[in-house]
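In: My questions concern the predicted model and sequence given below.
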Amino acid sequence: MIDLRSDTVTRPTPAMRAAMADAEVGDDVYAEDPTVRALEERVAELFGGRHVGLFTPTGVMANQIAVRMSVGPGEELVLDADAHIVAHEDGAAAWHGGVQTRTALSPRGLLEPADVARLLRRGDPYTVGTRAVAVEQTHNRGGGSVYPLEQLAAIRELTSAADVVLHCDGARIWHAHVATGTPLAAYGELFDTLSVCLSKGLGAPAGSVVLLPGDRMPEARRMRHRMGGAMRQAGILAAGGLYALDRHIDRLAEDHAHAALVADRLTEAGLDVAAPETNVVLVLLPEPRPEAAEVAARCRESGVLVSAFGPRLIRLVTHMDVDASACAKAAEVVAVSAV
């Protein structure tokens, strides 16, 4: 099967597996796993050293720890209406933290500074106050869209003036870095908290790192424990992340090229395709074409896996486990299946 449902489906390379098998480990609940600590320090250093890192088993947990460090029960988080935190985390902010969300519909999922200015509320005895703003870089439901640095800087200026925390769900921030050349440290300078994922484009089997101010780390570690995310000899997983950071960031440009190839082939076939900025390709299926679920089922029968991302929306995500020829074949199958 050619699997383009997500970049989470990648498998560790033999060399990554060897690095994981050889990892030095300790008890991370006691903060004594040397490989976990090396990963946390490495990620913090990549983003400029303003933060300290905390390894978590999942990106959802990393996001939720960051949100709950800034937004208390009954307080407000502002973000895009299609953000992963509200669309794909099973209401975790409300369920676990009693967090209220206030959202805006944004072009390609990228919050406009004018919308942020409009949505920020100081709060009073009769009004919920905004405690944090979250942005997603790159934006999943926006088709892997990338926030320009100047747009983020404008949002940062607004949140700083309002004494509001700015969080980045950076699950695919590596893609933004490669696509634009923006240094990771420039992103680190902008945000109060970040989460970054190791198991999407970078190809590690599991894990994310949440970046926070150093004085919040004891509270964050306790929050991770409450959520069930405190692991023991987690260095075996962290070693996969370290291996990926050393070897799999620059190669993301290949995934971007493959996404462009898929988009071009589907456009040539007459489909409505959003031009990809990174590794996510969105295909809109207008009437009278079959609905997305039927197209996805037809593709599966022909050996290609894609995501039905809405009633009439197909998503394809390129990654390190599919080469150019596989992507070209997948585009051919989708084009035929969408008729």
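Out: Perfect, thanks for sending it.
In: all contacts plus neighbour counts: C-alpha atoms, from now on.
Out: OK.
In: OK, contacts around Arg221?
Out: Counting by Cα atoms under 8 Å, 6 or more residues apart in numbering, Arg221 touches 54, 230.
In: Recalculate using a threshold of 10 Å.
Out: Arg221 is in contact with 29, 31, 54-56, 65, 227, 229-230, counting by Cα atoms under 10 Å, 6 or more residues apart in numbering.
In: Among those residues, which one lies nearest to Gly270?
Out: Within these, the smallest distance to Gly270 is 42.9 Å, found for Thr56 (Cα to Cα).
In: which residues sit in contact with that closest one?
Out: Contacts of Thr56 (Cα under 10 Å, 6+ apart): 36, 40, 62-63, 65, 195, 197, 206-210, 221, 224, 228-231, 234, 238.
In: Which members of those are classed as buried?
Out: 36, 40, 62-63, 65, 195, 197, 206-210, 221, 224, 229-231, 234, 238 (16 or more other Cα atoms under 10 Å).
In: So what would you say the end-to-end distance of stretch 188-196 is?
Out: One end of stretch 188-196 to the other measures 11 Å (Cα to Cα, to the nearest Å).
In: Out of the contacts of Arg221, which is nearest to Ala185?
Out: Leu54 (17.5 Å).
In: Tell me the buried residues in stretch 46-61?
Out: Those would be 46-47, 49-61, for stretch 46-61 by 16+ other Cα under 10 Å.
In: List the residues that contact Trp174.
Out: Contacts of Trp174 (Cα under 10 Å, 6+ apart): 137-138, 182-184, 196-198, 200-202, 245, 248-250, 252.
In: now swap in Ser160 and tell me
Out: Leu166.
In: How about Val281?
Out: 4, 140, 142-144, 256, 258-260, 262-263, 266, 273-275, 314-318.
In: quick one on the thing from earlier: make a PyMOL selection of the buried ones in the contacts of Trp174.
Out: A single PyMOL command selects the buried members of the contacts of Trp174 (16+ other Cα under 10 Å):
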select buried, resi 137+138+184+196+197+198+200+201+202+245+248+249+252
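In: and the gap between the most centrally placed residue in the chain and Gln137?
Out: The chain has Ala171 as the residue nearest its centroid, 2.2 Å off, counting by Cα atoms, centre = their mean. According to Cα to Cα, Ala171 stands 7 Å off from Gln137.
In: for His167, same thing?
Out: Distance from His167 to Gln137, by Cα to Cα: 10 Å.
In: here comes the other one, which I'd like you to weigh against the first:
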Amino acid sequence: MKPSIDLRSDTVTQPSTAMRQFMAQAEVGDAVIDIDPTTERLERLTAEMLGKEAAIFMPSGSMTNQIAIRLHCQPGDEFICEENCHVYNYEQAAFAQLSGVVAKTLPGIQGVLSADQFEGTIRPINDHLVRTRLVCLENTHNRGSGKVQPFDTVQQITSWAHENGLTTHLDGARLFNAAVATGISVDKWSAMFDSVSVCFSKGLGAPVGSALAGPAEFIQKAKRARKLFGGGMRQSGIIAAGALFALQNNVERLAEDHEKATKLADAIREIDGLSLDVDPIDTNIVIFSIAPELGTAAQWQQSLAQRGVAVLATAPQKIRLVTHLDVSTSQVEAAIEVIKETSPAMA
């Protein structure tokens, strides 16, 4: 039985009928040798929304993050990040493989760092040492249950970085979730960083793509690096149109996903043997721990799938649920009932 309620990730969303029609009608050109007009429209809108001079469309958020790191650093340089962030954990240490850069990790609380943790982290100028060049933050934080980085804290960290001659990059794969949850616009979040990556294929519901935004000269260099990494696309307007539609139609509705996640969290909080990793929930990600006597996360994942609910086991005793535009409120309510029924079944 294929699960009918898919809570594994917000990347599983399918383009809506309206989005498919918009994509089918997209004006296209060769974006490598010339200009693809739809891709150009997307890049202009993204830059405008983020308050940056320019933006560039790429196939994935991993590519936008890695190109940003490559451009901010040189081989033998070091960047500072939180130990559970996506750039460090889920991108195959591409910064080392592709760009000769190393990472210094700091332990966060639910993915959140404090400004005082950065004191003393910049290496002295010495022929024996790597050079500290960059600070990377992630907002919202995936492994932190979609935690929104506190705005004031981000401001303190990025100010410290700039005052000490470091550059800053934001992995904003779910930045629009942070903006909707806090009411603080994406351009205000973006203004604190030298470069920003945003993803269109998560909560925004586009099938493919991310963008990197920053100063025009930086983005021109990113275009060259994109070609090196194999990210040059020809008639990319077909997929850029999905992202363009998402920006124009699917941002404010992210609040609905946050409400659904809160509903899930409220139910899980009341089930004996289950505990929320982060409480309350900020956005659209719910991670809960399972008491050992109720079985393992892998067992729960299998049991829930057999009952029509797809979830993701992220650790031996942890399950992740992610709400998105393809999961209705009624489906969330149905998933809650299945989770309640599963709990005693695993005992």
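Out: Noted; the coordinates are in hand. These numbers come from a predicted model, not from an experiment.
In: Tell me how the two chains score on TM-score.
Out: A TM-score of 0.97 describes the superposed chains when it is computed by TM-score structural alignment, normalised by the length of structure 1; 338 aligned residues with a Cα RMSD of 1.1 Å.
In: Now for structure 1: which helix has the highest residue count?
Out: Longest helix in structure 1, counting residues (DSSP state H): helix 252-268.
In: Can you list which of the buried residues of stretch 46-61 of structure 1 are found in strands?
Out: 52-56 (DSSP state E).
In: Of those, just say which sits nearest to Thr8 of structure 1.
Out: Thr56 (15.9 Å).
In: Trace the closest one over to structure 2, please.
Out: Under the alignment (TM-score structural alignment), Thr56 of structure 1 maps onto Met58 of structure 2.
In: so where is stretch 94-113 of structure 1 in structure 2?
Out: Against structure 2, stretch 94-113 of structure 1 falls on residues 96-115 (TM-score structural alignment).
In: what's the matching residue for Phe176 of structure 2 over in structure 1?
Out: Using TM-score structural alignment, Phe176 of structure 2 pairs with Trp174 in structure 1.
In: Could you confirm that match falls within a helix?
Out: Yes - Trp174 of structure 1 sits within a helix when classified using DSSP: H, G, I helix; E, B strand; the rest coil.
In: Next one: it from Leu285 of structure 1, what distance?
Out: Applying Cα to Cα to Trp174 of structure 1 and Leu285 of structure 1 gives a distance of 29 Å.
In: ok, now Val29 of structure 1?
Out: When Val29 of structure 1 is compared with Leu285 of structure 1 (using Cα to Cα), they lie 49 Å apart.
In: who's more crowded, the two?
Out: In terms of neighbours (other Cα atoms under 10 Å), Leu285 is the more surrounded of Val29 of structure 1 and Leu285; the figures are 21 against 16.
In: What lines up with the more buried one in structure 2?
Out: By TM-score structural alignment, Leu285 of structure 1 lines up with Ile290.
In: wait, isn't that match in contact with Thr314?
Out: No - at 11.7 Å, Ile290 of structure 2 and Thr314 do not qualify as touching, with contact defined as Cα atoms under 10 Å.
In: who touches both of those two?
Out: Joint contacts of Ile290 of structure 2 and Thr314 (Cα under 10 Å, 6+ apart) are Ala297.
In: give the contact list for His248 of structure 1.
Out: Contact analysis of His248 of structure 1 by Cα under 10 Å, 6+ apart lists 174, 198, 201-204, 241-242, 320.
In: Which pair of those spans the longest distance?
Out: Leu242 and Met320 (16.6 Å).
In: who's more crowded, these two?
Out: Set Leu242 of structure 1 next to Met320 and count neighbours by other Cα under 10 Å: Leu242 wins out with 24 against 19.
In: quick one: the more buried one and Ala253 of structure 1, what's the gap?
Out: 19 Å.
In: can you give me the helices for the stretch 151-300 of structure 1?
Out: For the stretch 151-300 of structure 1, the helices defined by DSSP state H, counting those that start in this stretch occupy 173-180, 184-190, 217-226, 235-247, 252-268, 292-301.
In: so who does Tyr243 of structure 1 touch?
Out: Here Tyr243 of structure 1 is in contact with 15-17, 19-20, 39, 202-204 (Cα under 10 Å, 6+ apart).
In: please redo it, this time with the cut-off set to 7 Å
Out: Residues near Tyr243 of structure 1 by Cα atoms under 7 Å, 6 or more residues apart in numbering: Met16.
In: What does it correspond to in structure 2?
Out: Per TM-score structural alignment, Tyr243 of structure 1 is aligned with Phe245.
In: element containing the aligned partner of Ser325 of structure 1 in structure 2?
Out: Under the alignment (TM-score structural alignment), Ser325 of structure 1 pairs with Ser330 in structure 2. For Ser330 of structure 2, the host element (DSSP states H and E) is helix 329-345.
In: Next, the angle helix 297-306 makes with that helix.
Out: When axes from the mean of the first three to the mean of the last three Cα atoms, to 10 degrees is applied, the directions of helix 329-345 of structure 2 and helix 297-306 differ by 130 degrees.
In: report the longest strand in structure 2, please.
Out: Structure 2, longest strand under DSSP E: strand 131-138.
In: average distance between that strand and structure 1?
Out: By mean Cα distance after the TM-score superposition for structure 1, the fitted strand 131-138 of structure 2 averages 0.7 Å away from its aligned residues in structure 1.
In: What residues sit buried inside that strand?
Out: Buried, per 16+ other Cα under 10 Å, within strand 131-138 of structure 2: 131-138.
In: So Val311 of structure 2 sits against Arg320, correct?
Out: Yes - Val311 of structure 2 sits in contact with Arg320 when judged by Cα atoms under 7 Å, with a separation of 6.3 Å.
In: Find the residues that touch each one of those two.
Out: Common neighbours of Val311 of structure 2 and Arg320 (Cα under 7 Å, 6+ apart) are Arg8.
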